[in-house]
Structure formats: structure tokens, C-alpha cells
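Novice: What follows is a predicted structure for the sequence shown.
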Amino acid sequence: MASAPHIGTLVPDFTLPGGVLTGDRFERRDYALSLQRGRPLVLAFYPGDDTSVCTKQLCSYSSGLEQFQDQDAEVWGISPQDVDSHERFARKYDLRMPLLADTDRRVARAFGVAAPGIGLRRAVFLIGSDGTLRWKHVALLGATFQSLDTLARQLADTATA
């Protein structure tokens, strides 16, 4: 498993295909980390679309998007499924955040969360507006996830640090 970025270091750039549900449309495009500079970003790596814990996690983040937006932050969900799978998942649960397709797990490897057998570990990375890693949590077992309140608190703490 590759080494994940360390707190305080610049996060390596990447571009992934993805989409976001806006109204009735699922808008597909490429998402580049470098184009997100200037505002904080939450990267939520999750093992799979439409699975029990992943659904709870992404529904929680999507329903609480205003807490992230209040801090001028965006949330991107990243998993190994393709964009078609992400569209079905977003439509089924009305998920309103971009879902990115890391089908070859290249980005998961760069962040140190690729795992043999399970695909990837559930993990969250908070990236500051300057592109540096401010906080992270990588789960050993993916049965739980970091709560919306925890992420909002960490975002607030890193904004004042």
C-alpha cells in the first residue's frame, strides 16, 4: 500500500471522471483537484455504491451539505465504480455531491487507501484551500464512518489553524 499524503504537505493533483445530480440532471465532467484550489475540499473515499455503510455515509454528507457550504467547502465522494454506477446511486438516494470514478484505483493508491481484496479503505481527507492536507482519517475496518459533525468541526478547526 502506498504512503498517504502527510498532514501539512501538498496533496498530489489528480483528475477523475464523475458527475453530480443537479435537479433532475446528472451532470458528468472531469474533476481536477488543482481546479479546486482556493476553497477547502473533503475527499470521502468509500468502497462501493449502494452498499449499506457507504449509503449511510454518503446520504449523511449529502443531507448536510449546507454545513460544508457554510465553510465554503465542497465534498467529493470517490470509489472504484464507474460513472454509470455513480449516477444510479445518486439518483436512488438523491445524493447531491460529486461522485468520482477511480476505476483503476490510481488515486486510492496515491492516497494510501487501496486495499487488496476489498478495493479501498473508507477514508476522509480534508484539503485546505492552499492544496495542503489538513486532516485525515483512514479506517482499518470500513464498518463505520466519520460523522458529518466531526468533519464540520475538523474543517472549522483547520480553517483557524
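Specialist: Sure thing, it's come through.

Novice: going forward, measure contacts between C-alpha atoms and count neighbours the same way
Specialist: OK.

Novice: What separation is there between the closest residue to residue 142 other than its chain neighbours and residue 71?
Specialist: Closest residue to residue 142 apart from its sequence neighbours, by CA to CA, 6 or more residues apart in numbering: residue 122 at 5.4 Å. According to CA to CA, to the nearest Å, residue 122 stands 23 Å off from residue 71.

Novice: Settle it for me: which of the two has more neighbours?
Specialist: More crowded of residue 122 and residue 71, by other CA atoms under 10 Å: residue 122, with 27 against 14.

Novice: I'd say the residue nearest to residue 142 and residue 138 touch.
Specialist: Yes - the pair formed by residue 122 and residue 138 meets the contact definition of CA atoms under 8 Å, at 6.2 Å.

Novice: So for the two, which residues contact both of them?
Specialist: Taking CA atoms under 8 Å, 6 or more residues apart in numbering as the contact rule, the neighbours common to residue 122 and residue 138 are residue 113.

Novice: quick one, helices of this protein?
Specialist: 52-63, 65-69, 83-93, 106-110, 148-160 (DSSP state H).

Novice: for those helices, which one sits closest to residue 134?
Specialist: helix 148-160 (6.2 Å; CA to CA).

Novice: Alongside the first one, take a look at this:
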Amino acid sequence: MALKKGDPIPEFELKTKDDEWFYSKDFAGNKPLVIYFYPKNFTPGCTKEACSFRDSYEDFKEHGAEVIGISSDSVASHSRFAKKHELPFIFLADEKGKVRRQFGVKSELFGLLPGRETFVFDHKGTLILKYNSLKATTHIKRALTAIKQLPHEN
């Protein structure tokens, strides 16, 4: 079942690009989170999207938010992708698509391509924005606008 505005962040655990465990419960309710799902590392659209998040990363951090990219790529692939493009944020390997299903991210192009969808959660871990578009570059602007509208909490 797909997440909708007002829903809490699902509890999940995945490996990071550094081969360490990431637990959503450690972040949920502590700071705003921008979690974006994308099809595949090193593809043109996904690289453009990741680099756009990189270029705006300080804006997200300035507002207390953390950015997390999730795809079905392996830990090793995420590590190479982040290193090659100097991507400073968290990447998670959802190789079996379990978390993608938890969030209700739909496939695109007749089910041939994993979906591209961005979720923004506030300081309390509540979904405030869900954005689905194949156009990679629009996700950053939507997510940053949502983060900037949140009350600043220390």
C-alpha cells in the first residue's frame, strides 16, 4: 500500500554505501528526511538527479535535513557511484526491493523501470511531500521547497 501525506515513515533497515546498517528508526523523529528512490546508478537521469542533490546538499543540511538515495543497486555499486560523483549523502542498497514496496513506489514504463519517487518527512517523521516524476531534476526543487517550509527546530 502506498504511503500518503500524514503517514509515518516506515521502519526499515538497509546497508549503506559504506556497508554499514542504516535503521530508519534512528533518524525518524530526529530531523527532516528526504528519501528519494531512483532506478539505477550510473544512468544519465539518475546521475543528473544525484548530482543535483549533491549540488543542493548544503541547502538541505542548512535546514537540518538529511538526504537519502535508495535503489536496488548493490552496496559496492553505491560506493563506486558516490565516489565517482563526490556524493556526500546516504545511499542505501534495496537489492530485493522490500523498502521500495513498503513506500509503495510504482514501476514506470509498463513495469520495466523502477520508479523515481521522492518522499519528504518532517522532524516528527511524518510524510509531508510525495512526488513522483520521471523527470529527475524536478525532485530536488520540490523537496527543498518542502524542507524550507518546515519550522526550524534545533
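Specialist: In hand now; what should we look at? Note that the structure is predicted; figures quoted are calculated from it, not measured.

Novice: returning to that earlier point: the residue nearest to residue 142 of structure 1 pairs with which position in structure 2?
Specialist: Under the alignment by TM-score structural alignment, residue 122 of structure 1 pairs with residue 116 in structure 2.

Novice: What of residue 93 of structure 1?
Specialist: Under the alignment by TM-score structural alignment, residue 93 of structure 1 pairs with residue 85 in structure 2.

Novice: gap between the residue lying closest to residue 56 of structure 2 once chain neighbours are set aside and residue 98 of structure 2?
Specialist: Closest residue in space to residue 56 of structure 2, ignoring its immediate chain neighbours: residue 140 at 7.7 Å, by CA to CA, 6+ apart. Relative to residue 98 of structure 2, residue 140 of structure 2 is positioned 24 Å away (CA to CA).

Novice: Ok, residue 10 of structure 2 next?
Specialist: On the measure of CA to CA, residue 10 of structure 2 and residue 98 of structure 2 end up 11 Å apart.

Novice: for residue 150 of structure 2, same thing?
Specialist: 29 Å.

Novice: For stretch 90-107 of structure 2, list every residue counted as buried.
Specialist: When burial is assessed from 16 or more other CA atoms under 10 Å, stretch 90-107 of structure 2 yields the following buried residues: 90, 91, 92, 93, 94, 95, 99, 100, 103, 105.

Novice: Kindly report the same for stretch 9-28 of structure 2.
Specialist: Neighbour counts using 16+ other CA under 10 Å place 9, 13, 14, 15, 16, 17, 22, 24, 27, 28 of stretch 9-28 of structure 2 among the buried residues.

Novice: Tell me, how many residues neighbour residue 56 of structure 1?
Specialist: Residue 56 of structure 1, neighbours per other CA under 10 Å, totals 15.

Novice: which position in structure 2 aligns with it?
Specialist: Match for residue 56 of structure 1 (TM-score structural alignment): residue 48.

Novice: Map residue 36 of structure 1 onto structure 2.
Specialist: So, by TM-score structural alignment, residue 36 of structure 1 is matched to residue 27.

Novice: In contact with that match: list those residues for me.
Specialist: residue 33.

Novice: and if we set it to 10 Å?
Specialist: By CA atoms under 10 Å, 6 or more residues apart in numbering, the contact set of residue 27 of structure 2 is 9, 33, 66, 123, 124, 125.

Novice: preserved in structure 1, out of these?
Specialist: Cross-checking those against structure 1 gives 33, 66, 123, 124, 125 as conserved contacts, using both residues aligned by TM-score structural alignment, their matches' CA atoms under 10 Å.

Novice: how far away is the last one from residue 10 of structure 2?
Specialist: Put plainly, it is residue 125 of structure 2. Distance of residue 125 of structure 2 to residue 10 of structure 2, given as CA to CA: 9 Å.

Novice: which neighbours do these two share?
Specialist: In contact with both residue 125 of structure 2 and residue 10: 24, 25, 28, using CA under 10 Å, 6+ apart.

Novice: Same list (these) but as a markdown table, adding distance to residue 3 of structure 2.
Specialist: Listed next are those as a markdown table, based on distance: CA to CA, whole Å:
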| residue | distance to residue 3 of structure 2 |
| --- | --- |
| 24 | 15 |
| 25 | 17 |
| 28 | 15 |
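
Novice: between those residues, which is nearest residue 41 of structure 2?
Specialist: Nearest to residue 41 of structure 2 among those, with distances taken as CA to CA, is residue 24, at 22.0 Å.
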